[in-house]
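# I need the structure of the sequence given here:
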Amino acid sequence: MRTHYAPPGAKGLGPQAGQNARGAAARRYSLAELEQMTTHQLRSICHQERIVKGVVEAQSREELVRIVLKYRGADESLFIDEYEEQGFERLEYALQHYLNTPLRDAASIHIPAKITIYNGLPLGRRDGYQVRAPHVPSVCESNVLIVNEQEEVCGILRLVKDGLEPGVFMLCADKNTVYRRTANRNYSLLLFRKQDSEYLYKAYYSNRLMPPANLHYWRMPVSELDIREVEQTQAVLAIDFGTSNTTAGAFLDYGFIAEPSSHDILNGKLRLGTINYVSFAKTAEGDVAGGDFLHSGGSGMGVASTAGWIEMLPTAIGVADCADMGDIKYTYGYEAMRQLKHNAHAGRTSVFLGMKRWVNGIGKMEEVSDASGNTAVLRRSELIRAYLLHVIQTAEHQFKCRFKHLHFTSPVKLKEPFMAMFQEVLDDDYVIETEHALDEGMAVLYNTIADQIEQDRYMEGETFEALVIDCGGGTTDLSSCRFRIEEGRISYNIDIRTAYENGDTNFGGNNLTYRVMQYIKIVFADYYARGRVLTDLDELIGIPGADLFRHVDEYGVTAVYEPLEQRYREAERVLPTRFKQYENRTRDDYWRVRRNFYFLWELAEELKVAFFRRTSTFRRKFEIAEQTARSGRMDRGDNDLEVMPIAGWCLSLNEGGRFTDRHDSPDAVFTVNEMSKLLRADIYNIVRAFLEDFYEDGRLQQYAMIKLTGQSCRIEAFREALKEFVPGRSIEFGLKADEAGKVPELKLACLRGAIRYLTARKLGQIQTTVTRSAPVVPYTVTAYTHQGGEKVLISSMEQLSRMRGAVSRLMHVSEVAFYLKSGDDKLQRKYVYDNSRSVYNAALYEEIAALYGEQIPQEETDLIVNGEVKFFVVTGENQWGFHIVPVARMQEQLLLGEKRLFTFEDDLSELDFFDGLK
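From the prediction side, this is the model:
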């Protein structure tokens, strides 16, 4: 049975009840929320809310929780949410004996005319079943019983505050709620006062007979209550599983299920005959909309905002409860980001970000823990599966159907590993499209192809060539596409050829956020050390904007940022963020430094998103939320200045080896011109790395268009950098003025292209021929000969299908080392092949050729002498990595050893911004 804490009522110290010291409505805190907070956070609440006892007296963490609950505790309702076998019978007994007093103001309560509920699906804010009782103050959050004329209980719902309008509630229920159909179907909803609802809660879970009571109630007849089973659909749910954010959607035709929800159609939440995107709640079902957290792009900012729904979910999963290994409970997306923030990013609760990076290591184990200190060890695949199931189940709740068929987009170079990962983590529960699955680059390009067909803008029979630059949260990829459209007698015939051209697994939107964070940290450290803001970006990047690109060409990008990097290192002495180096210090010191990092990171993410949303905002500053409320300022200040209120501002400064907390925000204004100059060199450097060879050998001229996709490509500096290589008319930026809180068009381009492709194939509108060229590898693989010379086995910027190399050793060698280097000849990693003679088997060359073809040519094996083993590099078009295949000769007999795979990246991105060393 679930236990709930109802804090005692108490008057505050100083201000009137229900108000804080500034006269504003006081925030209320639940026990579950407070239990996840650190001692420092609890003291900060006492400071902000002017709870004197928690400020002037030294208190333990447990005592601080009790004090905050006493003066700012939120009333918690006792909801029936876990099924009890005899619960319905106990409720029916209570209704038959104690349901005595009908309340007279039922006419002032308005409920929906028709309610449709589904076994196995939750009922929540998304469904929009409102109960309006603005003139009946005794209606409150409570349990609601569905009964028929014989007072048989048919189901239990919850009445939850809407949060946007006083006296308005939503009908909610968990997905495991049990509904009973009865012969009598004249249904009514029974609403109760708080004390009566709590009596029914206790009656439902109690094994003993409850004492007599006089239950007061409102009986609200329901015109039509429809209890349905969920239908399975043949529609395909497409999912774009991203490093930072995930999107999903499906084309829902008029017959995707036999009986679509008329309620959702009337409310505009279900649109037939078009693409429907899955929307995710920024707040949890029980949260009040318009709360204290804005999660923009998964940043988890503590900024006052209006809550709602958005067609994007941060790729994040948190562990809520791992006490029972057989029933681990998780949090997802925005809720996981809130969990991370409540922990000050340093609590015991495990939260994982960027799970897409795990594609080549899903079998690795991760130790997880929850807020109560319980620990467990899970495979990464279990975490990915839980997250993907949440996305699928959210789609099923929104569209009121069961999905069996799934389509996942994936990076072009890693399509096969991603398809294998999705099939493994989802087992046999779903049918995953593999034959006609699109990679991310092709999905983006098909979105353009579909536009050309719909708008009749294509040249029939002509080959159209394009490059796609996808700058996501953690990686950037360059792929090429050639396509030709011919109008056949019964369909369009489309020939598509695609290839991965280049990429950087360590550059993406997070790199840009980190650069902004560096600047913010320097400015803030300067303010706290000197008492005023003196930092000028021109001091950190002294190169004029017009000369910046030429400077990168001549001296490299490192030279541009060296002064900024130096000042960032100096700022560490004042405002530390490298929390990894504090693991040997006290727990309080470690938490403070870790909180500094994540607080600044979130400010940087919000600043980046705000400036490049393409609005009229040119200047922005941060301000404590209480200060903004006191001054009466709105979000937008003078002309182009936007003030961003921050709830609970706190940074810890290192003053002579001791930490002190600062709750005052620096009076610093950041401008869009500063942000553009700050990021311009980084962006130009990645564009130059991708396009310089294309430009110098003339290949760039053959491409009619360069298309930018991914959220980070909204930054105008991408267009400016591309203009150095191609004319502006060849760049398809595809940007519109994005509204705050809306998903940028560039983020949805990949998902929309995949859905349009699948739909066109299903409807027989297109017939496609797809050819994927072997990807180009931006790495070099080498090994050392016995003489100490370095031998290149895989050359950078060659196609995988063309690679061939080998290195020889004596047969008794126990291990051989191979080295992976980046394009600039920096060592990335070392591989070791453990050689064991026991795994060698005799083989004829014809048998070797049947397995590996020309990659192990006969002229090479003929040169192998007795006692020698030659380690061949074997590559494949569908594997982002290489195999080592040893071939030896003993007593004139060829021996074939064990083939082993070495991936180019264990994690999709080797650069971790959250490792505590930034």
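
# drop to CA atoms for contacts and neighbour counts, all remaining ones
Noted.

# Please, which helix or strand holds residue 239?
Remark: residue 239 resides in strand 232-241, with elements defined by DSSP states H and E.

# Can you identify the element that follows that strand toward the C-terminus?
Using DSSP H and E, the helix or strand that follows strand 232-241 in sequence is strand 245-252.

# The residue nearest to residue 655 when sequence neighbours are not counted: what's it in contact with?
Among residues not flanking residue 655 along the chain, residue 574 sits closest, at 7.0 Å (CA to CA, 6 or more residues apart in numbering). Contacts here follow CA atoms under 8 Å, 6 or more residues apart in numbering; on that basis residue 574 touches 525, 529, 653-655.

# ok, now with 10 Å
For residue 574, the set of contacting residues under the criterion of CA atoms under 10 Å, 6 or more residues apart in numbering consists of 521-522, 524-526, 528-529, 652-657, 659.

# Distance of the nearest residue to residue 647 once chain neighbours are set aside relative to residue 794?
Spatial nearest neighbour of residue 647, chain neighbours left out: residue 625 (5.1 Å); criterion: CA to CA, 6+ apart. From residue 625 over to residue 794 the distance is 56 Å, taken as CA to CA, to the nearest Å.

# Please generate a structure for the following sequence too, so the two can be compared:
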Amino acid sequence: MGYSYKLFKNKKEVTSNGRYRENELRKMTTFQLREICSKEKLVSNTLNPLDKEELVRLIMRYRGIDENLFINKHDENGLKKLQGFLTKVNKITLNDKIINFPSKLLLYEGLSIEIFDNYLVTAKDIIEEGNVILIDGSYNICTIFNLTKFNEKYYLIKNENVKAKETTSKNYSLLYFDKKQSELIYDIYYHNTKHIPQHLKFYSFPVLDYSIREPIDTDTPLAIDFGTTNTTAGIYINKESFDFFHEMQQDKDQNKDKISVVKVLNTTLAPIEITPLIPSVVGIKSIEDDDIEYVFGYDAIKLSKLSYEDDGICIFYDIKRWISDYEREEKITDTRGQKTYIKRKHMIKAFLEYVIHLAKQRFKVNFKKIHISCPSKQKYKFYKMFEEILAEYKIEYENMLDEGASVLFNTITELIENKSYIEGQYYKALIIDCGGGTTDLSSCEFKIENNRVSYKIDIETSYENGDTDFGGNNLTFRIMQLIKIIFAHKLNSNDNIKARLLEEFDVDLFRYVDKHGGLEIYKKLDYEYNQVEEIIPTKFKQYENKSSDEYFKVKSNFFLLFELAEEVKKQFFHDNNSLEILITPHNEASKDKTTIDYDKWRIHTYSGKFLEQLKNPPEITLSIFDITTLIKADIYNIIKKFLESIYRQDKLLEYSVIKLTGQSCKIDAFREAIKEFVPGRVIQSRKDKKAIGHSYGLKLDCLRGALKHLQAKNLGYMDINIQTKLPILPYVISAFTHSGEEKILIHSLDKNNISGTISRFMERITLKLYLKDTNGALRYEYAYENKQEDFKETIFEEIEEKYKGLIIQDETDNIVNKEVKFFVWAKKEEWGFCVVPVLRNNEKLFIGKEGFFNFENDIWETNFFDGLK
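Got it, this is the predicted structure:
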């Protein structure tokens, strides 16, 4: 869709009659460009004269227009003006081009028309993008389409905000205009012209069937896999419910049940690609009073890339982590500097509604039931938030599968389809899910029986371990560190820093990690990364109290380098299995290397005391060997953390399947690391060596499993019994006694030791509680405020009624006068713990206010987008 830039000064919009296209500006001389800047009163904030490229960029920023002017917003006055023009103008119908437009148009109320609707336009002659008007026999405008080019093909699309109507006259036609006439239509509609011509030339093509329908309601649930980095969504289309979808399914196969996944356009790539991955990204486009205009997914990323460094585009990544504290507010700002605060849950709600609306557009139905997969350790907490923010939908809970169980169920259905199981035999499986931000380990035991009327499947799942600080983003950050260091050294000394850094990894990496841990080998890389912060700064959090110009330049540095690193990772491991990559500021393809282009305007280095744009940005080359060497130790370290204790207990061979899931697990180093503990034959990672281009199997496993489970339950094909054990806690909660002795209150990885007590004197106190991981490292310090005014007199029977099994009489009977005993226990279903104080004073019991604390929060979890990297 089209976009344009506007100049804002003192928060008041300044308009100009000047409108310029980039391709036209690039044909002009430097003198002509300076004349335009003078005419339009465009002034740069730099002292040195701008070169030609900088002048083009300045003009495009404030007076630029898109190459194609599409009508994609409703304007009632504009529509009336255009209708009046079309009625009165002298119409000249052309017939010198052979163009094939769709003869049947089916629109749905409130829904857009996208390329996925496959309204293809073909022509033997040259055609151009532009506006196409649907009229009836009396030239009444019924709606306005856009003709857009996608991968060398032309499609009719329509924004949902552009209204459509039917008329009593059924003699419909499509009016196609050449580029100038299409732009005239645009200018009349948006009140950009005072000159109204007397003649209008167009091509007219009959439409045999045109109608508008309402999307139908369906009980078919929409499944969503809400991920840290990417989200997927889809439905299960079967023979029983196929009638709901038959008219819009172009590639239907009525003899097969199938999963249909929501696909989107990755507009950040050239050429644009179709993908089932929806980035879990929220951007703020504008703030008007309490009305916030969002952009999501690739649109948000593209807006960030197209913006200028001081525009201050507000983009949020890692929004899934917010669920640990979703009531917290975030400060947001738009390009005009408007600021406000909004609760995290409202942004999560907006993103999920965007995903649901995408599904509604693709499948032309109103969904009433939603299934959203969640981590096994936080299933209840996720459900409660989804139920609150998506109150208009029925959120599946009874049939709600956690992410590990969804992946397992997909594997079970594949065993059944391939008849590769032994009936009645119990199988044990380990599932390692490496997502964008976290990695989790789940264990499962299952049995399959083929009964007379259905399959009987018994499944028992358990969360075994996890690391909230390791995921695909960690690997991206390692690559970013290397890129930033090489960039900085190329700008200064051009020495071979890459070779010197990678020399550190020229050891037996697995044995080195066994001996020294996972961080030691990265010390030199971390040191060099911090040293070059003085050349290419990326820690934008440290610039919050400096000028906005500096802040946004440093922020631009970080996101450019992180995006480059992510693209390097994808090219090497996910998409093309490239061997060597050239990172270049020049938009030129290399014959012998995969190339990744970057925008040199988005990177800034220190020139003296000032941050300046690079005039001569560097090129760097990275090989698959470089990157594999760099990330191998990190990958082995996380696998070692999960599997070593099971291996030492001789329990690993009990598992017939070790399932790797998540996009990062395509990296061969994961399989290599696991082979240190088990034979390779039990490892499943769904990597197709013959696949060319994108492969989304690992990311879609969770979605497929959830959909197959919902469908099997709905149709009665399977009798499924899933038992979920309470998750093991990978944390320790402790406190110190008055004598300085540490007392463990909740013990990690011990399912029976999940509560404890500690006592203090009755005066007002703050109880300090400490969270440690399984390695004994302190991760967070909690403070429970104990106030005397919060205590209420009680008796044990009242305490027992409220906290049965959690606070027992023996523990209250031995409380002495003026003693406060704090009862602490894990609340696993909410992935946190509770603190309740009980006081004895004058031989009477008093109970204080219950406190709840999350095990995990984004204060101590690693967040690569917090501005401290």
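
# Superposed, what's their TM-score?
After superposition, the two chains reach a TM-score (TM-score structural alignment, normalised by the length of the second structure) of 0.90; 850 aligned residues with a CA RMSD of 3.5 Å.

# before we move on, back to that, return the member of the contacts of residue 574 of the first structure nearest to residue 234 of the first structure.
Proximity of the contacts of residue 574 of the first structure to residue 234 of the first structure, judged by CA to CA, is greatest for residue 521, which lies at 51.7 Å.

# Could you check which residue of the second structure pairs with the residue nearest to residue 655 of the first structure?
With the correspondence set by TM-score structural alignment, residue 574 of the first structure lines up against residue 535 in the second structure.

# okay, and the strand holding residue 239 of the first structure goes to which residues in the second structure?
Across the second structure, the stretch matching strand 232-241 of the first structure (TM-score structural alignment) is residues 217-226.

# gap between the two ends of that stretch?
23 Å.

# and the closest residue to residue 317 of the first structure other than its chain neighbours, how many residues sit next to it?
The shortest distance from residue 317 of the first structure to any residue other than its chain neighbours is 4.6 Å, reached at residue 332 (CA to CA, 6+ apart). Each residue near residue 332 of the first structure was counted by other CA atoms under 10 Å, and the total is 25.

# which SS state does the aligned partner of residue 597 of the first structure in the second structure fall under?
Aligned by TM-score structural alignment, residue 597 of the first structure pairs with residue 558 of the second structure. Assigned state for residue 558 of the second structure: helix (three-state reduction, DSSP: H, G, I helix; E, B strand; the rest coil).

# Please look at residue 558 of the second structure and residue 867 and confirm they touch.
Yes. With contact defined as CA atoms under 10 Å, residue 558 of the second structure reaches residue 867; the gap is 8.1 Å.

# Common neighbours of these two, please.
Listed contacts common to residue 558 of the second structure and residue 867 are 538-540; contacts here mean CA under 10 Å, 6+ apart.

# So what does residue 682 of the first structure match up with in the second structure?
Alignment note: residue 682 of the first structure maps to residue 634 in the second structure; criterion TM-score structural alignment.

# I'd say its match and residue 477 touch.
No. With contact defined as CA under 10 Å, residue 634 of the second structure does not count as touching residue 477 (11.4 Å).

# Just want to know which of these two has more residues nearby.
Comparing residue 634 of the second structure with residue 477 by neighbour count (other CA under 10 Å), the higher total belongs to residue 634, at 24 against 19.

# Validate this expectation: that one resides in a helix.
Yes. Under three-state DSSP, residue 634 of the second structure sits within a helix.

# and the closest residue to it other than its chain neighbours, what is it in contact with?
The spatially closest residue to residue 634 of the second structure, leaving aside those adjacent along the chain, is residue 518, at 6.2 Å (CA to CA, 6+ apart). When the contact criterion is CA under 10 Å, 6+ apart, the partners of residue 518 of the second structure are 509-510, 512, 633-638, 640-641.

# and which of those residues is nearest residue 87 of the second structure?
Using CA to CA, the contacts of residue 518 of the second structure come closest to residue 87 of the second structure at residue 635, 67.9 Å.

# The second structure: which residue goes with the residue nearest to residue 317 of the first structure?
With TM-score structural alignment as the criterion, the equivalent of residue 332 of the first structure in the second structure is residue 296.

# how far away is its match from residue 281 of the second structure?
Taking CA to CA as the measure, residue 296 of the second structure falls 6 Å from residue 281 of the second structure.

# related to what we said a few turns ago, can you tell me how far the match of residue 574 of the first structure sits from residue 501 of the second structure?
Relative to residue 501 of the second structure, residue 535 of the second structure is positioned 18 Å away (criterion: CA to CA).

# show me where the stretch 251-400 of the second structure has helices.
Under the criterion DSSP state H, counting those that start in this stretch, the stretch 251-400 of the second structure contains helices at 297-306, 344-363, 379-389.

# which one of these lies closest to residue 768 of the second structure?
Checked against CA to CA, the stretch from the helices of the stretch 251-400 of the second structure lying closest is helix 379-389, at 24.9 Å.

# That closest one against the first structure, how far on average?
Following the fit onto the first structure, the mean deviation recorded for helix 379-389 of the second structure is 0.9 Å by mean CA distance after the TM-score superposition for the first structure.

# Next, work out how far apart the most centrally placed residue in the second structure and residue 301 of the second structure are.
Compute the mean C-alpha point of the second structure, and by CA atoms, centre = their mean the closest residue is residue 280, 1.6 Å away. Counting by CA to CA, the gap between residue 280 of the second structure and residue 301 of the second structure amounts to 10 Å.

# And for residue 199 of the second structure?
Using CA to CA, one gets 42 Å for the distance from residue 199 of the second structure to residue 301 of the second structure.
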